[in-house]
Structures are given as C-alpha cells and as structure tokens.
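S.K.: Sequence and predicted structure below; questions after.
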Amino acid sequence: MDSNLLKVFVAVSEQKSISLGALELGFTQSNVTLRIKQLEKTLGYELFHRVPKGVILTQEGEKLYPLAKEIVQKIENASIQMQNMKEQTLLRIGTSQANATIRLLRFIETVQRDFPLMSLEVYTSGTPSVLEKLLAYQIDIAFITGDPKHLDIEVLNQFSDDLYLVEPQDKRCPNTLIGYREKSTHFDFLKAYEEGLGNKTYQTMIVENYEVMLGCVKAGMGKAFLSKKIIEKFGYVDTLTLTKLAQNECDLQTRLVCRKDNVPFIADYLQGLC
C-alpha cells in the first residue's frame, strides 16, 4: 500500500474536507480526489461519505484512520531521524506555557546562534499535552514541569524555578484561585495547597495570559501561583504580595526531556545548557 495515499487519507479525515485536505498538502483538489479513489479501490471499501459541508468517515474509514495516522507519523519520524543521523537539521521543541514565557526565546536564540543551519519548530501547550506529543514522536524535546515518571522518557537537563503565591497588596482577596489553564501543574499544586489548609470552597478563574492574570490579582480578583521570573517580566514584583510556599513532595522543577529511542543528535549540547 502506498504510504502517500494514507497521508492524503489522514489529511482529508482530519480536515473533513477534500478541498481543505488538498490545501494542507499543497495538492490540487482533483489530485486528492483521485488518490482517495485509488486507496478505496486498493482496499475495496468506500472510506468517506460525501455530505453538504464536506466528507465524513465511513465505518471502514473510522477503522482505518488510527492505523493510517500511526503509519504516517512513523514514516515522517523515520525521515527526520535519518536526516538527523549525522547532524541535527530539524529540532521540534515542545514547551509548557510557563516555560515558553520564562526561557523559550532565550533557548531559541542560543540554539540558532550555535547551530545556524538547523531549523526549529515550536509547539506550546500544557505539560500533559506536550508529553503526549513527545511520546507520539511529534516533537523531539520538551520543556515540562515536574518529573514525567515514564519509562520511555529521558531527562536531558533540569532547571529550578522560583515559585511564589501571589496575592493583592492592598485589597481583600476573595476565595478565588487564578490559573493559566485548568490542567496545569502549577495550578494543581495551588489547589492542593489550599485544600491542605482546609479550603474546599474556592472558586477558580482561568486566564490564558500571564500579564492579564497578574493584573487580575493586583485588582483583588484572586490569587495565583507563579514563577518570580514571570512576575518580574511583567513588572509586578513591587505591587503584589509574594509568599514562598513549602513545596513538600510536589516536584515542580522544569525538565528538558526527550524519548529514549529518539535522543537528539545534539543531546550533549542540550545537557550543558544552563
């Protein structure tokens, strides 16, 4: 079976549209239609139902999709690994949002200076999503918060973050915890800390912007748990109350990680960064 046909199938499946799939792949719509028909002829099944707004998978298409997705990902990863056997030509970086704010730009500048011919790609999300991408071979390295505790993951480097409970200075603080996203290691720690104090009735507020989050704290809308580097970056150190919390057994250090079976060619370099 031609893997290129599977790549077309995956693109159309994810876009739910032949025209959008063609746009993603850089093909003509007629070319994509022809390739889908070739794949259907090879397999002996129709893979899509045509609907007014595009296409949807048939029952056979639903069964094929996860298998095709895995094959396409493995082929793409094999291609990248072969290119990187003698030198790192592409480095795909994943990072949690906090690490993107604290250290990503400096990391990119340093790597581009030392490896000017290497291309970089960046994916940003919460630590759980970043780890999922890493384990699926969709990124090469990742900045994450905490110990991944996964047999397939290798830690390349480790960084300490100065973390503080942040509260308004001159306003009464409501029982509201402010986080960047609901699934966040730092936010989970803050909620567990409050519950450990017997606070079971707090409300939560999600603000996906650190500057706005700090502004909300200053305005007396709640409290947050953030790295001091983020607080300094947006100029709030002198206008908020910062309290250092005992982190107990909660490991909140930043780690730079990779898959054990997909260690970057520049691993030694990455291990030496500080």
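M.R.: Good, I have the coordinates.
S.K.: going forward, measure contacts and count neighbours with C-alpha atoms only.
M.R.: Noted.
S.K.: Run through the helices of the stretch 1-150 of the chain in chain order.
M.R.: 3-15, 18-25, 29-43, 59-83, 97-99, 105-114, 127-135 (DSSP state H, counting those that start in this stretch).
S.K.: which helices and strands sit right next to the first one?
M.R.: Helices and strands touching helix 3-15, as assessed by 3 or more Cα pairs under 8 Å, 6 or more residues apart in numbering; DSSP states H and E, comprise helix 18-25, helix 29-43, strand 54-57, helix 59-83.
S.K.: Roughly how far does the closest residue in space to residue 208 that isn't next to it in sequence sit from residue 189?
M.R.: Once flanking residues are discounted, residue 208 sits nearest to residue 180: 4.7 Å by Cα to Cα, 6 or more residues apart in numbering. As judged by Cα to Cα, to the nearest Å, residue 180 and residue 189 stand 13 Å apart.
S.K.: Which one's more surrounded, these two?
M.R.: residue 180 (22 against 16; other Cα atoms under 10 Å).
S.K.: Roughly how far does residue 268 sit from residue 155?
M.R.: Counting by Cα to Cα, the gap from residue 268 to residue 155 is 12 Å.
S.K.: take the one below as the second:
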Amino acid sequence: MDTELLKTFLEVSRTRHFGQAAETLYLTQSAVSSRIRQLETQLGVNLFTRHRNNIQMTDAGERLLPYAEMLITTWLLAKKEVQNSPQHKELSIGAAPLLWESLLTEWLQDIYRQFPGIQLEARIGQRQTHVKQLHERTLDLLIATEYPKMDELSARKIGELVLQLFTSDHGKKKALPFIRLDWGADFTAPEGEWINNEKQAELTTSSVILAGKIMEAIGGKAFLPSRMGRKLPHVTPDEHVRIVRPIYAVWLHNSDRGQEISSLLSMPLKDAAG
C-alpha cells in the first residue's frame, strides 16, 4: 500500500473538496484525482460519490477511514523510531538556494562556532518540497520568506532580508534586460511597482551568484540582497528602491527536535542590510 494514496484519501475525506486537498498537499487537482482512482482500483470499490460541488464518502470510504488513519499513524511512528536510532543524529535544515547564498551560510558558520560538534544537514530545495518533508518528519526546520499557515506548523520571524534594485549597464544605451530571482510568490506585487510587468525576464533563476555573473557578462537589472550586491564591483544600487523581506523559521509544533531547534534559533541572523 502506498501511504501517499492514503494521505490523499484522508485529506479529501477531511475537506470534501479535491481542489482544497490539492492545495494542502502541494499537488495538482488532477494528481489528487489520479491518486484516489488508484486507491479505488486497488480496493475495487468507490470511495467517494462525485457530483458538482458535492463530494460525499461512500459506505466503503467510511469503513476505510479509521484504518487509513491507523495505518498512517503507525507508519509515522515507525519512521520516528528509525530516525531516533543512533544513526539519526543530524538536524536537517531546508531553504531555497537564494537564502543559503545570501544569508544562511554565515548563520551556519556562526552555529558551528557556537556549538562545536553539532551535526547538521543543509538541504537546498524549493519551499513546497520542504513543507511536505516537514509533514513527513524527514525535515526538522525550514527557513523561508513565506510560511504556510497550517495548524500543525509553528513559525517565528527570525530576521529580515533587504533587497535593492541593482543595475549593470556596461555603458549601454538600450533598455537593460531584467533578471528575475525567485524571492517568493508574494514578492511579485512589490517587484511589479518597479519593474514593468509586461516586460519578460530574460533570465529567471534561484541563484544570486548566477544572476550576478550574467549581469557582469551582459548587463541587466535585478533585485539582489543589499549587502551582497554591494560586494559586486560591476553593479550599482538604486538607493530609492529597497524592499524588506521577512525571514521565518518553520517547524512541526510537536517536533521531537524542539529543544535543538530552539537552540539554533537562539543564534541571530546577522543584519541582512549590512
């Protein structure tokens, strides 16, 4: 039995809505429908009756519900026991490449200076992947510019990141290409106040280093961390364009690594403005 199918079944049974279940699980609605069909095929019964804006559980679905909850709980307990074995000592921290490059690497250095011998795993990836890993208890801590508002997750603002619009024109007279960095979905609106939204970005990337290299090679404009951009000799900041992004720590509120997470969060992020 694929536990992902059972988790999808439980979420649809809770929301009675494929779209809402898809949003919570970070899946497409078609993927949720496909998983439910797979589970129904394996069991040989229909689990839901589907009518427009009205999804109800069948008798078979009602009978499956307590067993699905028990199986998922048992699986999570088994994973917890395995992960609490002597081999599982690392505390895992996930963040997007942009944050590791612009802010978190120095924070990690400070942690190792403060806690010699600590064992950490630094994961580079996308926010939605890390949120899923938090729920699966395969990730202990997420650092992000946005946090999911879910009851089972705790979040704390731990700092800020100041972004400025930097340009590198190489003496060119033509319009500069725009390089878009993925600072989060809710960054689109403030970004659009300074960048013509109708203008297509010539490069979209999740790497500050890559954006800086491209700007050095062909010129362009991009929102970069203030203190990082000032270290690049070929770019010029616009002192009038500054956008502050909050930095959040996110973890399961009932995490068994709570004490270690609290110790890490006692280490302040250095002033991102520099």
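M.R.: Perfect, I can see it now. From a predicted model like this one, the values you see are computed outputs, not experimental measurements.
S.K.: re earlier: pick out whichever of residue 268 and residue 155 of the first structure has more residues nearby.
M.R.: Taking residue 268 of the first structure and residue 155 together and counting by other Cα under 10 Å, residue 155 has the greater number of neighbours (18 against 12).
S.K.: After alignment, which residue of the second structure pairs with the more buried one?
M.R.: Using TM-score structural alignment as the criterion, the counterpart of residue 155 of the first structure in the second structure is residue 155.
S.K.: what helix or strand does that match sit in?
M.R.: Secondary structure from DSSP states H and E places residue 155 of the second structure in strand 153-168.
S.K.: name the helices or strands packed onto the following helix or strand past that strand?
M.R.: Per DSSP H and E, strand 153-168 of the second structure leads on to strand 179-181 as the next helix or strand towards the C-terminus. Strand 179-181 of the second structure sits against strand 203-205, helix 208-218, strand 220-225, with contacts defined as 3+ Cα pairs under 8 Å, 6+ apart.
S.K.: Redo these as a markdown table? Include mean neighbour count.
M.R.: Below are these laid out as a markdown table (neighbours: other Cα atoms under 10 Å):
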| stretch | mean neighbour count |
| --- | --- |
| strand 203-205 | 15 |
| helix 208-218 | 17 |
| strand 220-225 | 26 |
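S.K.: how far away is residue 166 of the second structure from residue 190 of the second structure?
M.R.: 15 Å.
S.K.: With residue 251 of the second structure instead?
M.R.: Distance from residue 251 of the second structure to residue 190 of the second structure, by Cα to Cα: 27 Å.
S.K.: More neighbours: which of these two?
M.R.: Per other Cα under 10 Å, whichever of residue 251 of the second structure and residue 190 has more neighbours is residue 251, with 25 against 12.
S.K.: which residue lines up with the more buried one in the first structure?
M.R.: By TM-score structural alignment, residue 251 of the second structure lines up with residue 258.
S.K.: In this structure that match contacts residue 143, no?
M.R.: No - between residue 258 of the first structure and residue 143 there is no contact under Cα atoms under 8 Å: 9.3 Å.
S.K.: List the residues that contact residue 256 of the first structure.
M.R.: 141-144, 155-158 (Cα atoms under 8 Å, 6 or more residues apart in numbering).
S.K.: Please disregard the earlier target; I meant residue 120 of the second structure.
M.R.: Contacts of residue 120 of the second structure by Cα under 8 Å, 6+ apart are 90-93.
S.K.: Which of the residues you listed ranks first by neighbour count?
M.R.: Counting by other Cα under 10 Å, top hit in the contacts of residue 120 of the second structure: residue 93 with 20 neighbours.
S.K.: how near is residue 160 of the second structure to residue 18 of the second structure?
M.R.: Taking Cα to Cα, one finds residue 160 of the second structure at 36 Å from residue 18 of the second structure.
S.K.: the more surrounded of these two?
M.R.: More crowded of residue 160 of the second structure and residue 18, by other Cα under 10 Å: residue 18, with 22 against 18.
S.K.: Surely that one touches residue 35?
M.R.: No - counting by Cα under 8 Å, residue 18 of the second structure sits too far from residue 35 to count as a contact (10.9 Å).
S.K.: still on that earlier bit, pull the contacting residues for the residue nearest to residue 208 of the first structure.
M.R.: Here residue 180 of the first structure is in contact with 187, 206-210, 213 (Cα under 8 Å, 6+ apart).
S.K.: so who does the residue nearest to residue 153 of the second structure when sequence neighbours are not counted touch?
M.R.: Excluding its sequence neighbours, the residue lying closest to residue 153 of the second structure (Cα to Cα, 6+ apart) is residue 252, at 4.6 Å. Contacts for residue 252 of the second structure (Cα under 8 Å, 6+ apart) come out as 134-135, 140, 152-154.
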